[in-house]
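Undergrad: structure here, sequence nowhere to be found:
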């Protein structure tokens, strides 16, 4: 049993550096059998995140091979697959990194119970977030419902330095059989959009580390002042890599802390944004209903519309509101969307178009390569007004005034909406390469009239809010 291998079940931790599960297993000196399982929970991912996950798996497999190891691919229910691998390899234990989304937690609990019931050790480790969601608590032992005190609590904690990559990954005497990644067809639902979005991704652990170094070295000083201007390249772009664990939140946090100690201007604001991701997972763990129901029950009376033709124009980036349409087209072209743009697009859908936030949430879940169940849920509920930490008033972003403030020269709008530019650039034109052909969109079409005048949409939303309050 001293030489019995350990099975390492990778999920959202596709890295060697600061991987607490991997470090613990490697320290035993035992042979390691890394595995990725395409289980029903993973099969349920939307088109863009599933495609991007496939790229991450491919890159991580190459990384393991360079270190004398392999990534075994298997398809099926997780417990069934792991039991089979234990039988094939004689493994003494299965290790994995914890995930806190409700369906993933239920799966992991069933796996742990099933393995232990058959005499196999099952060990879960932290690592997907900076701190485990239950570790940050108020003075009364409750969870935080407001971001600012949560941020202060996280900032006050003494952090642990990131772990180095293991020096050695011991291989088993014989490798179990593996599926072929191509046979999984993880990018099938992306259709022709995959070729467009592929121009903008930065995949894998090495790319994530380069991204962080580039941000700290060249961008962080302008981050606080310019982060809300979508045409100005000052953000880190690390949400894509954090989503798949190609870099750890702890690694990013400590890089930000070093920048803060050096007096870099945007460092604290950057750390605050990282902790907003942490806050989202904190809330999803303690109130899992945030992903599917109004976090504030009194919002159940708000007369949001279900899916509708106006929402379809929103999805297609054809609302006639340039800032909104640029935001939606950016997502189709790059697989991501600038944070300010997400606020504008989300507010327009839920307020001006009076459409249920869950309609937008589902679209983002299908289209974002950096889709994160916690951040997506919190973001949509925050902008809709139904979630935690929302403004004490009914916030309605005006796309036109937001454009004047954050895209004064029109570079972002013209950069993604070809109909607005005298000479459309490659990104604007590639939108028409990426969208489904059945939409019938072309760059020489006339730009549409607005779905609804902004003032009229605002008044309609305010009237509905007032009626709900009564």
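TA: Ah, there it is. Bear in mind that the values here come from a model prediction, so they are computed numbers and not experimental data.
Undergrad: switch to C-alpha atoms for all contacts and neighbour counts from now on
TA: Will do.
Undergrad: burial measure for residue 60, as a count.
TA: Using other C-alpha atoms under 10 Å, residue 60 has 23 neighbouring residues.
Undergrad: which residues touch the closest residue to it other than its chain neighbours?
TA: Computed as C-alpha to C-alpha, 6 or more residues apart in numbering, the closest residue to residue 60 that is not its neighbour in sequence is residue 14, at 5.9 Å. Contacts for residue 14 (C-alpha atoms under 8 Å, 6 or more residues apart in numbering) come out as 56, 57, 60, 204, 205, 244, 245, 246, 247.
Undergrad: what about 6 Å?
TA: 60, 245, 246 (C-alpha atoms under 6 Å, 6 or more residues apart in numbering).
Undergrad: immediately after whichever strand or helix holds residue 113, which helix or strand?
TA: Assigned by DSSP states H and E, residue 113 belongs to helix 102-117. Toward the C-terminus, helix 102-117 is succeeded by strand 121-125 as the next helix or strand (DSSP H and E).
Undergrad: which neighbouring elements make contact with that next one?
TA: strand 93-97 (3 or more C-alpha pairs under 6 Å, 6 or more residues apart in numbering; DSSP states H and E).
Undergrad: so which elements touch the strand it packs on?
TA: Applying 3+ C-alpha pairs under 6 Å, 6+ apart, one finds that strand 93-97 makes contact with strand 6-10, strand 121-125.
Undergrad: pull out the buried residues from stretch 113-129.
TA: 114, 115, 120, 121, 122, 123, 124, 125, 127, 128, 129 (16 or more other C-alpha atoms under 10 Å).
Undergrad: included below, for side-by-side comparison, is a second structure:
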């Protein structure tokens, strides 16, 4: 291979320079490397919060590359193949490297691109990095895929995870850089409207911030992780889902940090490793059963009488954090102010929507897809179906979380509720007030409004859900 011919390094959800297999391989050739991001049809279809957060990540990556004497080339084109072909023609590149993605649309796109460039004599290589274990490499003893988490964990927990790669010392630039779009012209945050200004202080953007977040977690939080991870009013989790979703940090880096903490005797470290593997399990299932993204994983649930009206009065109240159920409402308000939601709270709001309100999990899945800055296709679908009862390794389908008893257990002193609900309080928390700055003006809500009565009593909702399960023979 001519060592003067550039390699196009196609960034997607791998916005980092350390532990980046494709970047390392490209730099090791000694050839010029042209980092590229393409705003294609799959980026276009991202919802408001994920697209905005991606824009912030690209801004940070561009600066990191510039600090290394490189740059990020931006191209907007409906079809990534067309954009890549143009770059090959303009730069004389003979190779294209990228990190794998695993959702069906990305797989179909990448497969067709590989086939097209193979026919044209251009090297197209994909690398791992978004996951610790490629989904097709973990098999049961009979050769199938895992459908239950615990056996999956047992199968991988002692498998060696690749040691994270260091950041390449040098990224050789090309003799001439191709033209690039301007990130501001893409207006990736347009759909966030005024919410962007509210959420921005809560987003920790870029590789350096992600590493700092991991360092804080391992040093100060992981020891108590097993006890505190379910308490939404304390700093008890890693909060790295935001960075993992865009590849600003790798799961390998998180695993090895957690494993070292476990060897040092930090009590919550193994539980943290299990949560990293839960993410892997979601991708394992998405790879083998991609229907989980848009349909019931357990097909017998197709006949379940869920409501599907995303604009019904009950669903609108749920979206607005005005159900009259404090744990649910606090969680939804956290979502609008921070772009994230505590994991225990996610279970509560999902259970309330799918069980007390008998609304299809896809309604909630789509709303989260619009609002989460840590949106991840596999984890979002897996989480909603797990709670709803229609998914793999699901919580017992008949379990209906009681938000009030959950609040007594996990928010005894009401720290969480007090932080996020303003109505009825003489001196509301600033974050509770920020909710009213983040939401659409068309909702016409005010902190001076009275707090609502429950739209559905917990006992009545639970009885209705259990009756529906029994009626359908579950």
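TA: Received, thanks. Computed from a prediction, not measured in an experiment: that's the story for all the values here.
Undergrad: next step: the contacts of residue 14 of structure 1 restricted to helices.
TA: residue 60 (DSSP state H).
Undergrad: quick one: contacts for residue 21 of structure 2?
TA: Applying C-alpha under 6 Å, 6+ apart, no residues contact residue 21 of structure 2.
Undergrad: hang on, I meant residue 73 of structure 2
TA: 36, 180.
Undergrad: can you do 7 Å?
TA: Contacts for residue 73 of structure 2 (C-alpha atoms under 7 Å, 6 or more residues apart in numbering) come out as 35, 36, 37, 180.
Undergrad: the first one and residue 8 touch, don't they?
TA: In other words, residue 35 of structure 2. Yes - if you go by C-alpha atoms under 7 Å, residue 35 of structure 2 and residue 8 touch, sitting 6.1 Å apart.
Undergrad: quick one, which of the two is more surrounded?
TA: When residue 35 of structure 2 and residue 8 are compared for neighbours, residue 8 comes out ahead with 26 against 23, by other C-alpha under 10 Å.
Undergrad: give the contact list for the more buried one.
TA: Contacts here follow C-alpha under 7 Å, 6+ apart; on that basis residue 8 of structure 2 touches 33, 34, 35, 36, 93, 95, 96, 97.
Undergrad: nearest to residue 83 of structure 2 among those?
TA: Relative to residue 83 of structure 2, the closest of the contacts of residue 8 of structure 2 is residue 36; by C-alpha to C-alpha it sits at 10.1 Å.
Undergrad: my read is that closest one is in a strand, agree?
TA: Yes - membership of residue 36 of structure 2 in a strand is supported by DSSP: H, G, I helix; E, B strand; the rest coil.
Undergrad: next one: it from residue 181 of structure 2, what distance?
TA: 11 Å (C-alpha to C-alpha, to the nearest Å).
Undergrad: make a PyMOL selection of the buried ones in the contacts of residue 73 of structure 2.
TA: Only the buried entries of those go into this PyMOL selection, using 16+ other C-alpha under 10 Å:
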select buried, resi 35+36+37
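Undergrad: which one of the contacts of residue 73 of structure 2 sits closest to residue 379 of structure 2?
TA: Using C-alpha to C-alpha, the contacts of residue 73 of structure 2 come closest to residue 379 of structure 2 at residue 37, 23.9 Å.
Undergrad: the helix holding residue 113 of structure 1 corresponds to what range in structure 2?
TA: Matched against structure 2 by TM-score structural alignment, helix 102-117 of structure 1 falls on residues 104-119.
Undergrad: and that stretch, how far from structure 1 on average?
TA: Superposed on structure 1, stretch 104-119 of structure 2 shows a mean distance to its aligned partners of 1.0 Å (mean C-alpha distance after the TM-score superposition for structure 1).
Undergrad: contacting residues around that stretch?
TA: Under C-alpha under 7 Å, 6+ apart, the answer for stretch 104-119 of structure 2 is 81, 101, 123, 124, 290.
Undergrad: the second one - how many residues pack around it?
TA: In terms of burial, residue 101 of structure 2 registers 20 neighbours under the definition other C-alpha under 10 Å.
Undergrad: please name the nearest non-neighbouring residue to it.
TA: In space, residue 101 of structure 2 comes closest to residue 107 once its chain neighbours are excluded; the distance is 6.6 Å by C-alpha to C-alpha, 6+ apart.
Undergrad: dump the residue contacts of the equivalent of residue 413 of structure 1 over in structure 2.
TA: The alignment partner of residue 413 of structure 1 in structure 2, by TM-score structural alignment, is residue 417. Contacts for residue 417 of structure 2 (C-alpha under 7 Å, 6+ apart) come out as 326, 327, 330.
Undergrad: residue 193 of structure 1 and residue 185 of structure 1, how far apart?
TA: For residue 193 of structure 1, the distance to residue 185 of structure 1 - C-alpha to C-alpha - is 15 Å.
Undergrad: the more surrounded of the two?
TA: Taking neighbours as other C-alpha under 10 Å, residue 193 of structure 1 and residue 185 compare with residue 193 leading, 22 against 12.
Undergrad: could you find the closest non-adjacent residue to the more buried one?
TA: Per C-alpha to C-alpha, 6+ apart, closest to residue 193 of structure 1 is residue 434, 4.0 Å.
Undergrad: hang on, the earlier thing: relative to residue 152 of structure 1, which of the contacts of residue 14 of structure 1 is nearest.
TA: Of all the contacts of residue 14 of structure 1, residue 152 of structure 1 sits closest to residue 245, with 24.9 Å by C-alpha to C-alpha.
Undergrad: look up how far residue 253 of structure 2 lies from the alignment partner in structure 2 of that closest one.
TA: Using TM-score structural alignment, the equivalent of residue 245 of structure 1 in structure 2 is residue 247. From residue 247 of structure 2 across to residue 253 of structure 2, the span is 11 Å (C-alpha to C-alpha).
Undergrad: residue in structure 2 paired with the residue nearest to residue 193 of structure 1?
TA: Checking TM-score structural alignment: residue 434 of structure 1 goes with residue 438.
Undergrad: hmm, residue 200 and that match touching each other?
TA: No - between residue 438 of structure 2 and residue 200 no contact is recorded; they are 10.9 Å apart, counting by C-alpha under 7 Å.
Undergrad: ok, these two, which is more surrounded?
TA: residue 438 (20 against 16).
Undergrad: ok, that one - contacts?
TA: 194, 195, 198, 336, 337.
Undergrad: from residue 50 of structure 2, how far out is it?
TA: As judged by C-alpha to C-alpha, residue 438 of structure 2 and residue 50 of structure 2 stand 16 Å apart.
Undergrad: same question for residue 153 of structure 2.
TA: 29 Å.
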